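In: Got a predicted structure here, sequence first:
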Amino acid sequence: MWTWFHRLASPPFFFRLAERWAPWLGVAALVLLAWGWIGGLVFAPPDYQQKDAFRIIYVHVPAAAVSLSLYTLMALAGAVAVIWRMKLAECVLVATAPVGASMTVVALVTGMLWGKPMWGTYWVWDARLTSELVLLFLYLGVIGLYRAFDDPRAGARACALLAIVGVVNVPIVKYSVEWWNSLHQGSTIMKLGKPSIALEMAIPLYAAVAGTLLFCGYAILRRVQNELLWRERGTQWVRELRVGEPGR
């Protein structure tokens, strides 16, 4: 039953699997992002209240949603690394952190740009904004903690514990607008039930979210490959890859 799990956890197997699927993820991401951004930034009708200022959601919402998804992935990888001590899970953990941090920065910056015309200020210590900022600090903490160790496996295990503890912030970010009084508007598409947004606006937004997620998947796969090559640089399968490179 667990044969597939152990096979997937094999560094050479995963490296070759990622090499096969990463380009397809990249192409799909570009197609969906083009659809979402062109449809949202050009063809979607203006909002009846926010006018064209609402169009920043086609960058802000995907980045914010994916920043939470990637932290959840990082915490799950950390749990696998702690429980089963899988090297691949450690690589996924440390590879996800910079990508997740980048998405969180995009979410915060675009949120601030959106907040200025809507609230009259770039920043308030609102529950959603503050918890998203905490999410960025958690990502940066994982990145910094990993670099503080000379032994990558020891560093990854320390990062795993931080990621697991920090995952409690994910539902706080998600439900902060419901649990506390907040200037931030409620969810429009990332909720149960009918989206509170017109279909011609929602479809490009769904495409942008899916494209952002696939793009981050592509980036994580490539970073995992690099991490595996560095950690396994003295093994036979990496030497065979180097022999198979053009010009060798």
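Out: Thanks, I have it. This structure is a prediction, so every number in the text was calculated from the model and none was measured.
In: switch to C-alpha atoms for all contacts and neighbour counts from now on
Out: OK.
In: Next, the residue lying closest to Gln50 once chain neighbours are set aside: secondary structure please.
Out: Spatial nearest neighbour of Gln50, excluding adjacent residues (C-alpha to C-alpha, 6 or more residues apart in numbering): Met118 at 7.7 Å. Counting by DSSP: H, G, I helix; E, B strand; the rest coil, the backbone at Met118 sits in helix.
In: dropping in the other structure now:
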Amino acid sequence: MHRFANPARFLRIARVATPLALVLGLILTGAGLYIGLFASPPDYQQGESVRIMYVHVPAAWLASGGYLGLAIASATALIWRHPLATIAARAIAPAGAAFAAICLMSGSLWGKPTWGTYWVWDARLTSMLVLLFLYLGYLALSASEGERGGERKGAAILALVGAINLPVIKYSVEWWNTLHQGSSISVLSAKSAMAPEMLRPLLLSVAGFTFLFAAIVLMRMRAMIAEQRVEARSRRLAEAIA
């Protein structure tokens, strides 16, 4: 882990990984969405509206998974002070917030024909809304601490505390009587209640969105490292002139 914390070594890896992740993400996402939107069968209960699933489910997965990555990066920054940990957290946060917003918007569009309304204060929906607010709170606090020249410890602590919401999102449909359906796929048992014609494009979309998420994070990390280097050179130049 420590050897990947070196910015120069990380950049060498990221220069290769970024375009690879981007290309894989575009191919897999395109294939998954094409099959899901045009070739997969409609649901016997929900009809054509089930096709929103091919965007909604990957967005929900990455909103939660992204926050887990944010919390891990924040913990690493607080405990081991890895030089790239804070950068990674700052890169993950806006991407995760975007996917959380996509999840909520697509879920609302799916809820209208399914439940008859765009929004209900359901446990799963409410906890996902809280997740979006946690992302936005992290972004605001990190920007504020950065302007003051701080180490963004407050933002990192907020990210760790907010991780309590992740199991609430995951198990809300089991802990409470909710309108939101339960999970159709069990990762631990490798079983699915979905028809293969629907499962295949869904998995393609999830994989594609995941690679796109990784590409976005890597691009943002590279840009922030470059920005830090420019700022460091500018300070050295100003000190030399003075």
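Out: Received it, and whenever you're ready, just let me know what you need. Model, not experiment: these values are computed from the prediction.
In: Can you pull the TM-score for these?
Out: Superposed pair, TM-score by TM-score structural alignment, normalised by the length of the second structure: 0.92. Supporting alignment: 232 aligned residues with a C-alpha RMSD of 1.5 Å.
In: Quick one: the helices in the second structure, in order.
Out: Here the second structure has its helices, by DSSP state H, at 7-34, 53-79, 85-115, 123-147, 153-162, 165-175, 196-241.
In: Out of the ones you listed, flag the one nearest Gly47 of the second structure.
Out: Of all the helices of the second structure, it is helix 85-115 that lies closest to Gly47 of the second structure, at 9.6 Å by C-alpha to C-alpha.
In: The counterpart of Gly186 of the first structure in the second structure and Leu68 of the second structure, how far apart?
Out: Using TM-score structural alignment, the equivalent of Gly186 of the first structure in the second structure is Gly182. Look at Gly182 of the second structure and Leu68 of the second structure: by C-alpha to C-alpha, to the nearest Å, they are 21 Å apart.
In: The two: who's more crowded?
Out: Leu68 (19 against 13; other C-alpha atoms under 10 Å).
In: Could you tell me which residues make contact with that one?
Out: Taking C-alpha atoms under 8 Å, 6 or more residues apart in numbering, we find Leu68 of the second structure in contact with Ala163, Leu166.
In: That one matches what in the first structure?
Out: Mapped onto the first structure by TM-score structural alignment, Leu68 of the second structure lines up with Thr72.
In: Distance of its match relative to Val134 of the first structure?
Out: Applying C-alpha to C-alpha, one obtains 14 Å for the distance of Thr72 of the first structure from Val134 of the first structure.
In: ok, the closest residue to Arg51 of the second structure other than its chain neighbours - how many residues close by?
Out: Using C-alpha to C-alpha, 6+ apart and skipping the chain neighbours, the partner closest in space to Arg51 of the second structure is Leu37 (5.8 Å). Other residues near Leu37 of the second structure come to 20 when the count uses other C-alpha under 10 Å.
In: if we can go back for a sec, which residues does the match of Gly186 of the first structure contact?
Out: Neighbour list for Gly182 of the second structure: Val173, Glu174 [criterion: C-alpha under 8 Å, 6+ apart].
In: Can you tell me the centre-most residue of the first structure?
Out: Compute the mean C-alpha point of the first structure, and by C-alpha atoms, centre = their mean the closest residue is Leu70, 3.6 Å away.
In: was I right about it contacting Ala95?
Out: No: taking contacts as C-alpha atoms under 8 Å, Leu70 of the first structure lies outside contact range of Ala95: 10.5 Å.
In: What lines up with Leu17 of the first structure in the second structure?
Out: Superposed on the second structure with TM-score structural alignment, Leu17 of the first structure falls opposite Ile13.
In: my bad, Pro45 of the first structure
Out: In the second structure, Pro45 of the first structure lands on Pro41 (TM-score structural alignment).
In: quick one: its match and Thr114 of the second structure, what's the gap?
Out: Taking C-alpha to C-alpha, one finds Pro41 of the second structure at 17 Å from Thr114 of the second structure.
In: repeat for Gly182 of the second structure
Out: Counting by C-alpha to C-alpha, the gap from Gly182 of the second structure to Thr114 of the second structure is 15 Å.
In: okay, now the aligned partner of Ile56 of the first structure in the second structure: neighbour count?
Out: In the second structure, the residue paired with Ile56 of the first structure is Ile52, using TM-score structural alignment. Around Ile52 of the second structure there are 16 other residues, counting by other C-alpha under 10 Å.
In: likewise Cys103 of the second structure?
Out: Burial of Cys103 of the second structure is recorded as 26 neighbouring residues (other C-alpha under 10 Å).
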